[in-house]
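> Quick one, structure for this:
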Amino acid sequence: MKKLKPLGLILFSFIISLTAYSQSENAEGKSSADLAKQLANPNATLGQMLFPIDYIRYNGEVDNAAQNGYVLNFQPSLPFPISEGINLYLRPLIPIYLSQPVIGDNGFESKGGLGNISADLAIGKTWPSKWITLVGVFAGFRTASNEALKSRQNTLGPEMMIAKLTNFGAVGFIASHAFGVGNLSDADPSTTTILPDDFWVASDGTANTSVTAGQYFYTINLSNGWQINATPTYAYNHRAESGNKLTLPLGTGFQKVVLFGKVPVRFGAQYWYYIASPDTFGPQHHFRVTVAPVIPLPW
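I've put the predicted structure just below:
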């Protein structure tokens, strides 16, 4: 039962977010199309409870590298308005690995449980030119419930975003750098999970974590609240061996805001194809389904 607690917490948060609107008006009576356009703004003052669900198909040069991974994520986004066009963000990301391939002594195994929680704290500003900038800090924590799922170190580093609101929607780019903080874990990197934030470390396992990562994103507004969008994530592991440093997908997808009475919910689906992935073992295909209730800010 202990392994189900994080999943139960996520499901409880989902139910709470769906019922929050029972005590409030539907985003000031806006239509689904209006809400979709507002949500395309990465500095919008709308609260969301994001539930991205991932299926990842792995491949590589190691034996039996064709593996499948399934991850349920929870990421609440509740911006705190400071002044007109300036917002403060604290956004934790809580992954639940339903099934993650792990390289062990006897080949691949499948592990599950709470993953490594990360969070960013940042301030975003929308300028009169419709450019948006964001600066902050990003941190990752070794919180995984299974030792095989833990990252090698806690991490901390700077984060920035540049985005542009356009006539068709929005486009932008996020970058952060994770420096290893504290002692390295004693785990042998050749016998532990190869996670998206640490695909392949130096063969001797002695170097501190140093990963530049982020995402690019775009949204194209269509009619009736439909949008073409994608938010692919990339990573460059400076400590990895040659051929295993860069992870870069091309992605596209669609999303739509649907009103359930007073409750707006954003549904989306994306596909990412990796044009660069660690040679030894890394992702090849990535399917993501997102369910994101839009909730009133508590302040």
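
> all contacts plus neighbour counts: C-alpha atoms, from now on.
OK.

> Next secondary structure after the longest strand along the chain?
Counting by DSSP state E, the longest strand found in the chain is strand 86-104. Going down the chain from strand 86-104, the next helix or strand is strand 107-114, by DSSP states H and E.

> Centre-most residue in the chain?
Nearest to the geometric centre of the chain sits residue 93, at 6.7 Å (Cα atoms, centre = their mean).

> measure that residue to residue 127 for me?
Counting by Cα to Cα, to the nearest Å, the separation of residue 93 from residue 127 is 27 Å.

> Give me the buried stretch members for the longest strand of the chain, please.
Across strand 86-104, burial judged by 16 or more other Cα atoms under 10 Å covers 86-103.

> quick one more, to check against the first:
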Amino acid sequence: MIARAFQNFAIAGLVSSIPLPAFAQDADLAKQLSNPVASLISVPFQFNYDRGFGPDDGHRMTVNIQPVIPFSLNEDWNVISRTIVPVISQSDVAGDSGNQFGLGDTVQSFFFSPKQPGPDGLIWGVGPVFLLPTGTDELLGSEKWGVGPTAVALKQEGPWTVGALANHIWSVAGDHNREDVSSTFLQPFLTYTTDDAWTFALNTESTYDWKGDQWSVPINFQVSKVVKFGEQPVSFQAGARYWAVAPDNGPEGWGLRASITFLFPK
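Take a look at the predicted model:
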């Protein structure tokens, strides 16, 4: 009996010691992905499909390349670089406008963020955001240079992450024949991460165009999972979005989103 008890104890100890650390590490990476200013290098490739543009039911496919790179300034502060470079393929988004393929405008943000959470676990970051006119077609970009402030604040407690990211961009230079840019971006978000690294996320990526006096409000729901290929952690994500509000001739109805994110933890 003593031998059997020892054997059962040894087997239970062996089983519990193998998978739990791996699950814990993957879940921790998944939670860091829910934090826009986490000290984690990540390179997402995000695919979006939207339809219903203009009178000819135009459509757009966008792959956003979004590297996030944190840099340590000193013992107390990080600066996090977040870049969004869109690669776009679209058809009849402005009436009978034909097909376009190429780069859209790049959005570059820098967040200065404390390394340790503040009172009540508040995580935050502030900094500048820049609009770079990298569009390769007049229907793919604004042909304007822009700048403005950006900020993010969130709290993580248990499996939950709740927060919001915002910025505002004003155009400061560029083609004088194109309309100026004055745009506010608001992204409240809520995520739930399980112990085995599944994440369920709900957010909006709302934009208010102050020049056109128009809102764009897509509501996104996504499910993601962190897995490892050898030593390389990767997050896979899939979901849908619904355009609750869109500008005149903008997208409507349901769209799709899928992404793959390569993670490089320190």
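
> Fetch the TM-score of the aligned pair.
Comparing the two superposed chains by TM-score structural alignment, normalised by the length of structure 2, the resulting TM-score equals 0.83, with 243 aligned residues with a Cα RMSD of 2.2 Å.

> before we move on, back to that, if I line the two up, what does the residue nearest to the centre of structure 1 land on in structure 2?
Alignment note (TM-score structural alignment): residue 93 of structure 1 maps to residue 84 of structure 2.

> how about the helices in the stretch 1-150 of structure 2?
Ranges of helices in the stretch 1-150 of structure 2, per DSSP state H, counting those that start in this stretch, are 2-17, 19-33.

> Pick the most deeply packed of the ones you listed.
Highest mean neighbour count among the helices of the stretch 1-150 of structure 2 (mean count of other Cα atoms under 10 Å): helix 19-33, with a mean of 18.

> which other residues reach it?
When contacts are defined by Cα atoms under 8 Å, 6 or more residues apart in numbering, helix 19-33 of structure 2 is touched by residues 38-40, 159, 161, 193-199, 225-227, 233, 235, 265.

> Which of those residues fall within strands?
161, 193, 198, 199, 225, 226, 227, 233, 235.

> Out of those, the closest to residue 99 of structure 2 would be?
Using Cα to Cα, the shortest approach to residue 99 of structure 2 within those belongs to residue 235, at 31.8 Å.

> Determine how far stretch 12-23 of structure 2 lies from the middle of the whole chain.
Mean-position distance between stretch 12-23 of structure 2 and its chain equals 32 Å (Cα atoms, centre = their mean, to the nearest Å).

> same deal with stretch 129-139 of structure 2?
Taking Cα atoms, centre = their mean, the mean C-alpha location of stretch 129-139 of structure 2 is offset from the chain mean by 19 Å.

> and what of stretch 280-298 of structure 1?
Averaging C-alpha positions (Cα atoms, centre = their mean) puts stretch 280-298 of structure 1 6 Å from its chain's average.

> Give me the buried stretch members for it, please.
For stretch 280-298 of structure 1, a neighbour-count test (16+ other Cα under 10 Å) marks 280-296 as buried.

> Let me see the ranges of the strands in the stretch 51-200 of structure 2.
For the stretch 51-200 of structure 2, the strands defined by DSSP state E, counting those that start in this stretch cover 58-65, 68-72, 77-91, 99-103, 106-114, 122-132, 144-157, 160-174, 182-193, 198-204.

> wait, what's in contact with the equivalent of residue 103 of structure 1 over in structure 2?
Here residue 103 of structure 1 is matched to residue 94 in structure 2, going by TM-score structural alignment. Shown in contact with residue 94 of structure 2 (Cα under 8 Å, 6+ apart): 53, 54, 58, 249.
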